[in-house]
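Peer 1: missing the sequence, but the structure's below:
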């Protein structure tokens, strides 16, 4: 079931979403790549950082969402461009030197099976780097999918996309079997959310993990679902001395292609 992404809602936490991207990029040792591709570029704000790091490279951002690519296109330049594409079917005209994917592969079912083709798209000695959320056992997601499984919501949510990811060791093993030299790790960020927002965790997840669920519901049930979900999130993420803190585990993988 297709869903529509909202660039404005996604960019509400642009700084927080940029941190893991920068941490991922810091471990990519490419010096002067010619071709750099960002799979799942979203609104393009992070893809633009690739063009800043490697100003002589041709940088291409790809995303399956026309809404996201439309916003990203506002950043286009002589060496930075964007296009709509499904990463599962995408293939470059020639191998790329750096292939980056930030918080995207978790939406691809069985994305481990996709890794051989992604590595094959990278030139010898090039880099394949990605980051995926690893927080699907946290209250934000457990509450979401628990509520979605109950009537009257469940009848409308069959087949709705549900993200998933693996531990770092799983990705390391899969890429090492392909001959890559792999650096894999995880980090849990503690995001202190906006104290002026009465439902900051809902605001965060409604732009990402909860969006397909919310979009699939009819208007009357969407409002009811949102009220129930907000109440559950407020109980799970109470206001503490620092405010509302969202713990967010992320998994990072940087592979050097042989």
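Peer 2: Sure thing, it's come through. Remember, it's a predicted structure, so these values are computed and weren't measured experimentally. Numbering: from 1, shown residues only.
Peer 1: okay, CA-based contacts and neighbour counts for the rest of this
Peer 2: Fine.
Peer 1: all helices of the protein, in order?
Peer 2: Using DSSP state H, the helices of the chain run over residues 7-11, 14-25, 47-53, 66-72, 115-120, 139-148, 168-176, 200-205, 211-216, 219-236.
Peer 1: which one of those helices lies closest to residue 187?
Peer 2: helix 14-25 (8.6 Å; CA to CA).
Peer 1: what residues sit buried inside the closest one?
Peer 2: Residues of helix 14-25 classed as buried: 18, 20-21, 24-25 (neighbour count, 16 or more other CA atoms under 10 Å).
Peer 1: now, which of those sits nearest residue 142?
Peer 2: Of all the buried residues of helix 14-25, residue 20 has the smallest distance to residue 142: 22.7 Å, by CA to CA.
Peer 1: where's the closest one relative to residue 29, distance?
Peer 2: With distances taken as CA to CA, to the nearest Å, residue 20 is found 17 Å from residue 29.
Peer 1: cool, residue 111 as well?
Peer 2: Distance from residue 111 to residue 29, counting by CA to CA: 24 Å.
Peer 1: neighbour count for these two, which is higher?
Peer 2: The neighbour comparison of residue 111 against residue 29 (other CA atoms under 10 Å) goes to residue 111, with 15 against 12.
Peer 1: list the single closest residue to that one in space, sequence neighbours excluded.
Peer 2: Nearest non-adjacent residue to residue 111, counting by CA to CA, 6 or more residues apart in numbering: residue 105, 6.3 Å away.
Peer 1: pretty sure the one you found contacts residue 114?
Peer 2: No. Contact criterion CA atoms under 8 Å: residue 105 and residue 114 do not qualify, at 9.2 Å.
Peer 1: neighbour count: these two, which is higher?
Peer 2: A direct count of neighbours by other CA under 10 Å for residue 105 and residue 114 places residue 105 higher, at 24 against 15.
Peer 1: which one of the helices of the chain lies nearest to residue 242?
Peer 2: Nearest to residue 242, of all the helices of the chain, is helix 200-205, at 13.5 Å by CA to CA.
Peer 1: try this one side by side with the last:
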């Protein structure tokens, strides 16, 4: 997914998001690999990607299940427009997952990659997502679990200070739970659940690469909430703090990134 919040949030830039497409795509590949929907008599007929972003990862679902109807949904019109231009095998639609209500038991595989963290109280959505999946089908999602890391805390601390706070108060802020929380919630709904976490060590290069990473995702609502003159000053301060927290060594910066994975067999 595109790590993008709800329609009330900022405009999203598909190209900026794709700057680290390989690094962002790896968790999606590892998530879907644990979905055991097979071909033949068990092949999925309908696969839905909730929060499909620019569609580059949704295309992998079409590769794996070429005979299935593949649907990609995202709240960002910019992301959907980019996806439609690149992947004709998928039906892309602008939709808010909080209001998405397909016919009950109509989806064989429901995937959501790096999206639910933008939905406050998203545990409350799980019963409806499970209800959308056919008996014997799969619900699989991945969310970042790194919100206590400097890449997020430094932004939040800086945004809470004047003169920025007057503009950033109440902006979209991502959050997620530990794997055990999701496991218990889905097990209580009658699912067989596989939940785990992985911390990736992304090796980044270039000038201010951590800022480049977060400015396309978690920091974007903050940056777009600021007027132009304050945004430039905020970026200067934020970059300096990130360089201190993530020092470059031999031209490389290591960004630890924890992610939480859940695969539920309905």
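Peer 2: Yep, that arrived. Just so we're clear, the structure is a prediction, and the values are computed from it rather than from any experiment.
Peer 1: okay, the helices of structure 1 in JSON lines with distance to residue 90 of structure 1 next?
Peer 2: Putting the helices of structure 1 into JSON lines (distance: least, CA to CA, whole Å) gives the following:
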{"stretch": "helix 7-11", "distance to residue 90 of structure 1": "22"}
{"stretch": "helix 14-25", "distance to residue 90 of structure 1": "22"}
{"stretch": "helix 47-53", "distance to residue 90 of structure 1": "18"}
{"stretch": "helix 66-72", "distance to residue 90 of structure 1": "15"}
{"stretch": "helix 115-120", "distance to residue 90 of structure 1": "9"}
{"stretch": "helix 139-148", "distance to residue 90 of structure 1": "30"}
{"stretch": "helix 168-176", "distance to residue 90 of structure 1": "20"}
{"stretch": "helix 200-205", "distance to residue 90 of structure 1": "28"}
{"stretch": "helix 211-216", "distance to residue 90 of structure 1": "23"}
{"stretch": "helix 219-236", "distance to residue 90 of structure 1": "34"}
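Peer 1: between these, which one is closest to residue 255 of structure 1.
Peer 2: helix 168-176 (7.2 Å).
Peer 1: that closest one maps to which residues in structure 2?
Peer 2: Residues 179-187 of structure 2 are matched to helix 168-176 of structure 1 when aligned by TM-score structural alignment.
Peer 1: what comes up buried for stretch 124-139 of structure 2?
Peer 2: Within stretch 124-139 of structure 2, the residues scored as buried using 16+ other CA under 10 Å are 126, 129-134, 137-139.
Peer 1: actually stretch 90-99 of structure 1, not the one I wrote
Peer 2: Buried residues in stretch 90-99 of structure 1, counting neighbours by 16+ other CA under 10 Å, are found at 95-99.
Peer 1: cool, stretch 174-185 of structure 2 as well?
Peer 2: Neighbour-count burial for stretch 174-185 of structure 2 flags 174-176, 178-179, 182-183, 185 (criterion: 16+ other CA under 10 Å).
Peer 1: end-to-end on that stretch?
Peer 2: Counting by CA to CA, the terminal residues of stretch 174-185 of structure 2 are separated by 20 Å.
Peer 1: just want the most central residue of structure 2.
Peer 2: residue 114 (1.8 Å; CA atoms, centre = their mean).
Peer 1: and residue 160 of structure 2, what pairs with it in structure 1?
Peer 2: Mapped onto structure 1 by TM-score structural alignment, residue 160 of structure 2 lines up with residue 149.
Peer 1: what's the spacing between its match and residue 89 of structure 1?
Peer 2: According to CA to CA, residue 149 of structure 1 stands 31 Å off from residue 89 of structure 1.
Peer 1: between these two, who's got more neighbours?
Peer 2: Taking other CA under 10 Å, residue 149 of structure 1 and residue 89 do not tie; residue 149 has more neighbours (15 against 8).
Peer 1: separation between the match of residue 160 of structure 2 and residue 158 of structure 1?
Peer 2: Note on residue 149 of structure 1: its distance to residue 158 of structure 1, by CA to CA, is 9 Å.
Peer 1: check residue 30 of structure 1 too.
Peer 2: From residue 30 of structure 1 across to residue 158 of structure 1, the span is 43 Å (CA to CA).
Peer 1: what does residue 108 of structure 1 give?
Peer 2: For residue 108 of structure 1 relative to residue 158 of structure 1 (CA to CA), the value is 17 Å.
Peer 1: just residue 88 of structure 1 next, same as before
Peer 2: From residue 88 of structure 1 to residue 158 of structure 1 the distance is 22 Å (CA to CA).
Peer 1: ok, residue 144 of structure 1 next?
Peer 2: With CA to CA as the criterion, residue 144 of structure 1 and residue 158 of structure 1 are 14 Å apart.
Peer 1: out of the buried residues of stretch 124-139 of structure 2, which is nearest to residue 49 of structure 2?
Peer 2: Closest to residue 49 of structure 2, out of all of the buried residues of stretch 124-139 of structure 2 and judged by CA to CA, is residue 139, at 10.3 Å.
Peer 1: what is the equivalent residue in structure 1 for the closest one?
Peer 2: Correspondence of residue 139 of structure 2 to structure 1, assessed by TM-score structural alignment: residue 128.
Peer 1: could you do residue 55 of structure 2 as well?
Peer 2: In structure 1, residue 55 of structure 2 lands on residue 44 (TM-score structural alignment).
Peer 1: then residue 23 of structure 2?
Peer 2: Aligned partner of residue 23 of structure 2 by TM-score structural alignment: residue 16.
Peer 1: count of residues packed around the residue nearest to its match when sequence neighbours are not counted?
Peer 2: Residue nearest to residue 16 of structure 1 in three dimensions, not counting chain neighbours: residue 191, with 7.2 Å by CA to CA, 6+ apart. For residue 191 of structure 1, the neighbour count with other CA under 10 Å is 15.
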